[in-house]
Structures are given as C-alpha cells and as structure tokens.
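Student: Next comes the sequence, and after it the predicted model I'd like to discuss.
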Amino acid sequence: MNTDKNKRTIELLDIGAGNTGSVRRCLNRLGIESISVGKDRVISGDLPVIFPGVGSFGAVMRLLEASGQKERLVEVIEAGVPYLGICVGMQVLLEGSEESPGVAGLGLIEGMVKKFDSGKVPQIGWNLVEPQTETQTENNSGYAYFVNSYYAAPKNEAVISHRSQYYRDFASGIKKDNITAYQFHPERSGDYGESLMESWLDATN
C-alpha cells in the first residue's frame, strides 16, 4: 500500500466523451490529484493516464482524433506510460468494433469489439467480476457496475485479466504490460471498484 498518495498525480483524458466527474471524485476520495488533458492540454507522457470513455466506439474515436490526442495517446502507451481505460476507454484499445464498422481503433490490442448476441442490451447494473490469474494484483472477485452493449474480444486471451458472464462469457478486464482496462466502471463500483483503482495506482509507483 502506497502511503504517499497525497503526493500522487495522474492525467485524466477528457475529450468530451467520458464520465470524468465521477472518476475525479473517486480519485479525490483516494487522495489522488488529477489533471485534465485532451482539449487544451497535451498528454505529457510523464504521468499515468486514465481514459474514461463513454458513448459509441465511433464517436469516441472521432473525438479522440479531433482533439489531436490520438497519436499522442498511442505514443505514450507504447513508451510504457501506465494507462487505465474504462468502458469505451477499454474498447478503443482494440482494432475495431461491430458498433462502428470501418472505424479503426488504436490497435494496441489485437482483436475486435463485438455485440452481445443474446439477452437484453445494454447490460445495465451489477455483475460479478472474476480475476483470471493468481498473479493479478486485483486478486479478489467482486461485483462491479456495467453499462454496455458491446464487449472486447482479444485474439490473445492471455491478456484477459478478468471475466464476467452476461448470457455468455466475456472479457471484463484486460492487462497487457503497462495497459490496464475495465469494461465496467470501477469509479461507480463501491469499495470493490475503489480497491481496483487503488491497486492500479499503487502499481504505477
């Protein structure tokens, strides 16, 4: 556990496509300072980045392109800067989405985003999240809050850190090198979600 959280700072990517307010409030509860980047401020590459994307895959990618931050985001992630993607902030890591045919994602994770082919969509509410490996820092299962009609389907299942069930098994978390991402909203998932955020923040030290 990091005892110096009051001195910690992250960058919060705000391009008009995310619930940055709820993420910021969660970070405040954890004693973490957040700096907004994206619209008027370029991602520095010196601090961990959180991207809480909300909306359609295509709309988020267009906003990311319009903000001038798309290439910069890829650059800092490839340079090893810790990245936490939330909801569509996870989906854009992949190559594309059935939601927005022809719109390319960041391509940092091989695979596509697919639509749930059965059941009521969107999935809205609490669902069980289960870690996939004993080496996960976030080694406990718990209930998290979801709002999604689509799910990430990485080609390499070894990058799937957490799984959930919604009429089918799906990846609710991804971990690859400096990339961590969740389909659910940890900032809206009570103590369990805050514990995941805290674990990620501690790992960025």
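Tutor: Alright, I've got the coordinates.
Student: C-alpha only now, for contacts and for neighbours.
Tutor: Fine.
Student: Quick check: which element contains the residue nearest to the spatial centre of the chain?
Tutor: For the chain, the residue nearest the mean C-alpha position is Gly85 (1.9 Å; CA atoms, centre = their mean). Using DSSP states H and E, Gly85 maps to strand 83-87.
Student: got a list of contacts for the helix or strand just after that strand?
Tutor: Using DSSP H and E, the next helix or strand after strand 83-87 towards the C-terminus is helix 88-91. Helix 88-91 has contacts (CA atoms under 8 Å, 6 or more residues apart in numbering) with 51-57, 60, 84, 97, 105, 113, 151-152, 174, 181-183.
Student: here comes the other one, which I'd like you to weigh against the first:
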Amino acid sequence: MGGRVSRPTVAVLDYGSGNLRSVVRAVERAGADVTLTSDQGVAESADGLVVPGVGAFAECMKGLKSVRGDRIIDRRLMGSRPVLGICVGMQIMFAEGIEHGVETEGCGEWPGVVEALQAPIVPHMGWNTVSVPDNSRMFAGIEDERFYFVHSYGVREWKLETRPPFPEPAVTWTEYADDRFVSAAENGPLWATQFHPEKSGDAGAQLLRNWLAVL
C-alpha cells in the first residue's frame, strides 16, 4: 500500500490586511496545509507564501514592513520559492503606488505604477473576464472563465522587464469601461492576481490548485 501523499505547506502572511480567514480556507480546500502567520521563519520556510491585501496601498506597505514582509518576499524570490499576491497583495509587488496624490514606494519586484482606474464608475466591483497569454500555467483549464474583482486602482501600463534568472513575465489584462489594467501576472516563482481567487468560485479554486501544483 502506498503512503499518504503529503500536502504542500503554505503560509498566509498576516500583516493586518486582507480577507485572511477566507484566503486560508480557500487554500486549504485547494489542497494545502495552511498557517496564518507573521513569523519570518515560518513565512520563509513554507513551500508557498500567500500575500493577501485590501485597502490603501500606503497602509498595506506600512503593515507589510512592520512584519518585515518586504524582506520575506525578496528572500523567498531570491531562492526561487513561490509567492502568490492577491489584490493589493499584487499591487505592492510593483515599484510604486499613487493614491490621492501620495506616492508610496512598493516592493519593486516588478516595474510599474499602481494608479487610479480611468473609468466612470469605481470601484470596479464584480465579475469580469481576463485576457490570458499563451501557455499560462496560472490559468490552465480556466482561460475563458470570469473572476471577482473589487478595486479602484491598478497597473494600467507595464513595460515588460525580465528579472534574472526568471523568464519574461506572462501578463494577463482585463478591460473595464474604456480602461484596461493588469489583472494577473506570473514570473517564475512570483504569481499575483488583482482579482480575488477566494471569491471566484470554481474558477478561483482551480487557479489555487494550479498554483499549488508548482510548489
């Protein structure tokens, strides 16, 4: 008889932001053993790290730095250890956020500026489609599905740059009104979504399973 197949370990970073319990439950249902933690050692040693986030960019960065989350993310990526950012947890991976004229430095893992969406109605809230690049591992089997968004800011322009030794980023875009923004990106061990997989039903659950498969 074969032994029990081990489940990957995932740390959900607790820095005072995000739908933490719903994220924990969703990742557990997708097939991982999950720990909600702000402990640097636990966050760095887990097979995967999820960085959720809601609210203002500046407040999220303040909370992230309070638990040395920026260092945790950078150290994991330097070791090619997977990280998944969700919503503002995706936005803070970029170089800068601008809200109400206030500029805040992000983690700088990707180039790009998080700025206000140019649409007649914000926040962009509800279900929307995504335009997935070829050979996406994140969206395998769910390329034509819809996902759940709640946000007023996003990355509207992104000059693709390769971060050695990672491949060129695979970027997914979404259109809203007459605007468009980055709705997901996968770049070696760093994946992120602007939408909420934990609120996106079966499609979101499959995306989380796709991520666990690369741990």
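Tutor: Perfect, thanks for sending it. These numbers come from a predicted model, not from an experiment.
Student: Any chance you could compute the TM-score here?
Tutor: The TM-score (TM-score structural alignment, normalised by the length of the first structure) is 0.89; 200 aligned residues with a CA RMSD of 2.0 Å.
Student: So which of the contacts of helix 88-91 of the first structure are in helices?
Tutor: If you go by DSSP state H, the contacts of helix 88-91 of the first structure have Phe57, Val60 in helices.
Student: Quick one: buried ones out of the contacts of helix 88-91 of the first structure?
Tutor: Using 16 or more other CA atoms under 10 Å as the burial test, the contacts of helix 88-91 of the first structure include 51-54, 56-57, 60, 84, 97, 105, 113, 151-152, 174, 181-183 as buried.
Student: So in the second structure, which strand runs the longest?
Tutor: strand 179-187 (DSSP state E).
Student: Show me which positions of that strand end up buried.
Tutor: The neighbour-count check on strand 179-187 of the second structure (16+ other CA under 10 Å) flags Arg180, Phe181, Val182, Ser183, Ala184, Ala185, Glu186, Asn187 as buried.
Student: What's the match for the first one in the first structure?
Tutor: When you say that, I think you mean Arg180 of the second structure. Using TM-score structural alignment as the criterion, the counterpart of Arg180 of the second structure in the first structure is Asp169.
Student: For its match, give me its contacts.
Tutor: By CA under 8 Å, 6+ apart, Asp169 of the first structure lies in contact with Arg163.
Student: for the one 4 residues further on, same thing?
Tutor: Contact criterion CA under 8 Å, 6+ apart gives Ile160, Ser161, His162, Arg163, Thr180, Ala181, Tyr182, Gln183 as the residues in contact with Gly173 of the first structure.
Student: Looking at the second structure, which of those residues hold up?
Tutor: Among the contacts of Gly173 of the first structure, the ones whose aligned partners also touch in the second structure (both residues aligned by TM-score structural alignment, their matches' CA atoms under 8 Å) are Ser161, His162, Arg163, Thr180, Ala181, Tyr182, Gln183.
Student: ok but the second one is inside a strand, no?
Tutor: Think His162 of the first structure. Yes - assigned with DSSP: H, G, I helix; E, B strand; the rest coil, His162 of the first structure falls within a strand.
Student: Let me see the contact set for it.
Tutor: When contacts are counted by CA under 8 Å, 6+ apart, His162 of the first structure touches Val129, Glu130, Pro131, Gln132, Ala171, Ser172, Gly173, Ile174.
Student: how do those residues look in the second structure, which are kept?
Tutor: Of the contacts of His162 of the first structure, the ones still in contact in the second structure (both residues aligned by TM-score structural alignment, their matches' CA under 8 Å) are Val129, Glu130, Pro131, Gln132, Ala171, Ser172, Gly173, Ile174.
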